[in-house]
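Asks: Sequence isn't available, so here's the structure alone:
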């Protein structure tokens, strides 16, 4: 099932057949932020472990005619995986659930929001965030959360603009061996 998201963009619910595409979008997100690191193959384990009917994926497909780069999808042996759709996906939204550690309430959680750089600043991210919020409300959730890297300034700015507030800071310290 597909729905028109914005002019020239349609949204469709992902399925198990889209796991490789979800992994690729996750890898692209991390590659953009952490240019010095090359291997993000561990992200496939995350998708394998957590992607299910309870953690839905929505994909955005571009219906226009302009030239754009579509991320290639290859398997671990380097072979090309068949196209998931006749229309290339340029964005995704992956949702799930979490538990508020203060109140103990379940709430919706955004695992991943990714928009291809060639399609950013066109309202796709905002439209997907509205979709996420509507999904959470339809489940009866009273809040929605996400984690964003501090260095991802465009995403931080988008979330602030949409009314998201910092609730906690995730802090890490490398340990010497």
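Replies: Happy to help now that I have it. Fair warning: this is a prediction, and the values are worked out from it, not measured in the lab. Numbering: from 1, shown residues only.

Asks: Please count neighbours and contacts with C-alpha atoms only from this point.
Replies: Fine.

Asks: tell me the SS of residue 37?
Replies: Three-state assignment for residue 37 (DSSP: H, G, I helix; E, B strand; the rest coil): coil.

Asks: residues near it, how many?
Replies: Using other Cα atoms under 10 Å, the number of residues around residue 37 comes to 10.

Asks: how close does residue 31 sit to residue 145?
Replies: Counting by Cα to Cα, to the nearest Å, the separation of residue 31 from residue 145 is 23 Å.

Asks: out of these two, which sits in the busier spot?
Replies: Neighbour count, other Cα under 10 Å: between residue 31 and residue 145, residue 145 has more, with 21 against 15.

Asks: Measure how buried residue 153 is and give me the count.
Replies: When neighbours are counted by other Cα under 10 Å, residue 153 comes out with 11.

Asks: Strands of the protein, residue ranges please.
Replies: Taking DSSP state E to define them, one finds strands in the chain at 2-6, 9-13, 57-62, 89-99, 106-115, 144-146.

Asks: and those strands as CSV, adding distance to residue 128?
Replies: Output for those, formatted as CSV (distance: least, Cα to Cα, whole Å):
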stretch, distance to residue 128
strand 2-6, 8
strand 9-13, 9
strand 57-62, 9
strand 89-99, 7
strand 106-115, 8
strand 144-146, 13
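
Asks: contacting residues for residue 59?
Replies: 11-14, 89-93 (Cα atoms under 8 Å, 6 or more residues apart in numbering).

Asks: can you redo the residues you listed as TSV with distance to residue 4 and neighbour count?
Replies: Putting those into TSV (distance: Cα to Cα, whole Å; neighbours: other Cα atoms under 10 Å) gives the following:
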residue	distance to residue 4	neighbour count
11	6	21
12	9	17
13	12	15
14	15	21
89	14	25
90	14	23
91	14	24
92	14	27
93	15	25
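
Asks: Okay, one more to line up with it:
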């Protein structure tokens, strides 16, 4: 079940973001993500959740019991198993606004079941309806499952984001 999030979901979004990056970089501290959410999360940057239905989803909000693999949001009765957060970007070549995916995360126990694909199709339809002509995203080269998903859905590399790490020492 997909539901639209709201700015009341700020804390849950932060948990999902931290879990996303901890999965990829387990030895890093991601406390700075709170500032990212504070700066960019608003009613203009839509958020969607996939909620678990059935036996596990019948527990009350916030009740994790012995099963802590699901994250739940206080105002909603079903634990969240995936999220998609979208912002806005400007195509620097043609100047058109388009959707930019900040985060797509599926709880590991629910991966390879079509949830990520369904969320991507959902956001593509949403973007088409609002008049966007493209969707952008950033993915780490080491995240092979995500790269495979995006390639299968027809996403192509348009540019490369390059970094050079600088030493603070002089």
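Replies: The structure has been received and is ready for your questions. Bear in mind that the values here come from a model prediction, so they are computed numbers and not experimental data.

Asks: Compare the contacts of residue 59 of structure 1 with structure 2 and list the overlap.
Replies: Retained in structure 2: 11-14, 89-93, out of the contacts of residue 59 of structure 1 (criterion both residues aligned by TM-score structural alignment, their matches' Cα atoms under 8 Å).

Asks: and which of those is nearest residue 118 of structure 1?
Replies: Nearest to residue 118 of structure 1, judged by Cα to Cα, of these is residue 90 at 8.7 Å.

Asks: circling back to that earlier point, most tightly packed of the strands of structure 1?
Replies: strand 57-62 (a mean of 23; mean count of other Cα atoms under 10 Å).

Asks: matching residues in structure 2 for it?
Replies: Alignment of strand 57-62 of structure 1 against structure 2: residues 47-52, by TM-score structural alignment.

Asks: quick one: buried residues of stretch 117-136 of structure 2?
Replies: Residues 119-120, 123-124, 127, 135-136 are the ones in stretch 117-136 of structure 2 that count as buried (16 or more other Cα atoms under 10 Å).

Asks: List the contacts of that stretch.
Replies: Here stretch 117-136 of structure 2 makes contact (Cα under 8 Å, 6+ apart) with 84, 89, 96-101, 149, 153.

Asks: do that again at 6 Å, thanks
Replies: With contact meaning Cα atoms under 6 Å, 6 or more residues apart in numbering, stretch 117-136 of structure 2 is reached by 98-100.

Asks: Tell me how many other residues surround the counterpart of residue 25 of structure 2 in structure 1.
Replies: In structure 1, residue 25 of structure 2 lines up with residue 34, judged by TM-score structural alignment. Around residue 34 of structure 1 sit 11 other residues, with neighbours defined as other Cα under 10 Å.

Asks: which residues does residue 34 of structure 1 contact?
Replies: With Cα under 6 Å, 6+ apart, residue 34 of structure 1 has no contacts at all.

Asks: Any figure for the gap between it and residue 27 of structure 1?
Replies: From residue 34 of structure 1 to residue 27 of structure 1 the distance is 10 Å (Cα to Cα).

Asks: still on that earlier bit, which among the buried residues of stretch 117-136 of structure 2 gets closest to residue 50 of structure 2?
Replies: residue 119 (8.4 Å).

Asks: And the closest one, what's its match in structure 1?
Replies: Checking TM-score structural alignment: residue 119 of structure 2 goes with residue 128.

Asks: Most widely separated two among the buried residues of stretch 117-136 of structure 2?
Replies: Taking Cα to Cα as the measure, these have their most distant pair in 119 and 136, spaced 14.5 Å apart.

Asks: Which stretch of structure 1 lines up against stretch 129-142 of structure 2?
Replies: Against structure 1, stretch 129-142 of structure 2 falls on residues 138-151 (TM-score structural alignment).

Asks: Give me the distance between residue 143 of structure 2 and residue 82 of structure 2.
Replies: In terms of Cα to Cα, residue 143 of structure 2 sits 17 Å off from residue 82 of structure 2.

Asks: can you give me the helices for structure 2?
Replies: In structure 2, the helices defined using DSSP state H lie at 10-24, 33-40, 115-129, 144-152.

Asks: quick one: the first one to chain centroid distance?
Replies: Shown here is helix 10-24 of structure 2, whose average C-alpha point lies 9 Å from the average C-alpha point of the whole chain (Cα atoms, centre = their mean, to the nearest Å).

Asks: mean per-residue distance, it to structure 1?
Replies: Helix 10-24 of structure 2, aligned to structure 1 and superposed, deviates on average by 0.5 Å (mean Cα distance after the TM-score superposition for structure 1).
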